[in-house]
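Asker: Got a predicted structure here, sequence first:
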Amino acid sequence: MPHIRTARTAQRLAVRALAAHGLAHPLTLALLAVVSTATARAWEAGHRVADTHPAPVQRADRGR
């Protein structure tokens, strides 16, 4: 499971860098490269895309 953890962490960091610095910033571009590499390694290790991007938790409708 270290591949999945690495991919998720890299994705979170890339999103934060994107929000703070924009898409053209070198840090954002480097983190996006790390995300793609980590995700590719997870895929090659046999993990599914759903393992990297789990579905959001469904909340019960309270009739509002």
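Answerer: That came through fine.
Asker: C-alpha from now on. contacts and neighbour counts both.
Answerer: OK.
Asker: Give me the residues contacting the helix or strand residue 34 falls within.
Answerer: Here residue 34 sits within helix 26-44, counting by DSSP states H and E. Helix 26-44 is contacted by residues 3-4, 6-7, 10-11, 13-14, 17-18, 21-23, 48-49, 52 when judged by CA atoms under 8 Å, 6 or more residues apart in numbering.
Asker: Check it against this one:
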Amino acid sequence: MPLQTRVPAEVKRRFDAAADLRGISLSRYLEELIDLDPLAPPRDSRPLQQEGSIEQISA
């Protein structure tokens, strides 16, 4: 059963701002973050790298 909750407005603003700075959507930003988490389960298939991804910016 999925659990839905509201994200505090300040947290959402911070994530939106971080995604905007990278020129990517909030959804893409969250996908990039989960890819960096060593405890997260691996994806079956990884989409092509997009320009402005976190990995490219931090490299």
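Answerer: In hand now; what should we look at? Small disclaimer: the values here were computed from a predicted structure and weren't measured.
Asker: After superposing, what score do the chains get?
Answerer: Put the two chains on top of each other and the TM-score (TM-score structural alignment, normalised by the length of structure 2) is 0.35; 32 aligned residues with a CA RMSD of 3.7 Å.
Asker: from the contacts of helix 26-44 of structure 1, which two are the most distant?
Answerer: 21 and 48 (30.5 Å; CA to CA).
Asker: Find the helix or strand that residue 31 of structure 2 is a member of.
Answerer: Assigned by DSSP H and E, residue 31 of structure 2 falls in helix 26-36.
Asker: Would you mark the buried spots in that helix?
Answerer: Buried residues in helix 26-36 of structure 2, counting neighbours by 16 or more other CA atoms under 10 Å, are found at 26, 29, 35.
Asker: Surely the second one touches residue 19?
Answerer: Yes: applying CA atoms under 8 Å, one finds residue 29 of structure 2 in contact with residue 19, separated by 5.7 Å.
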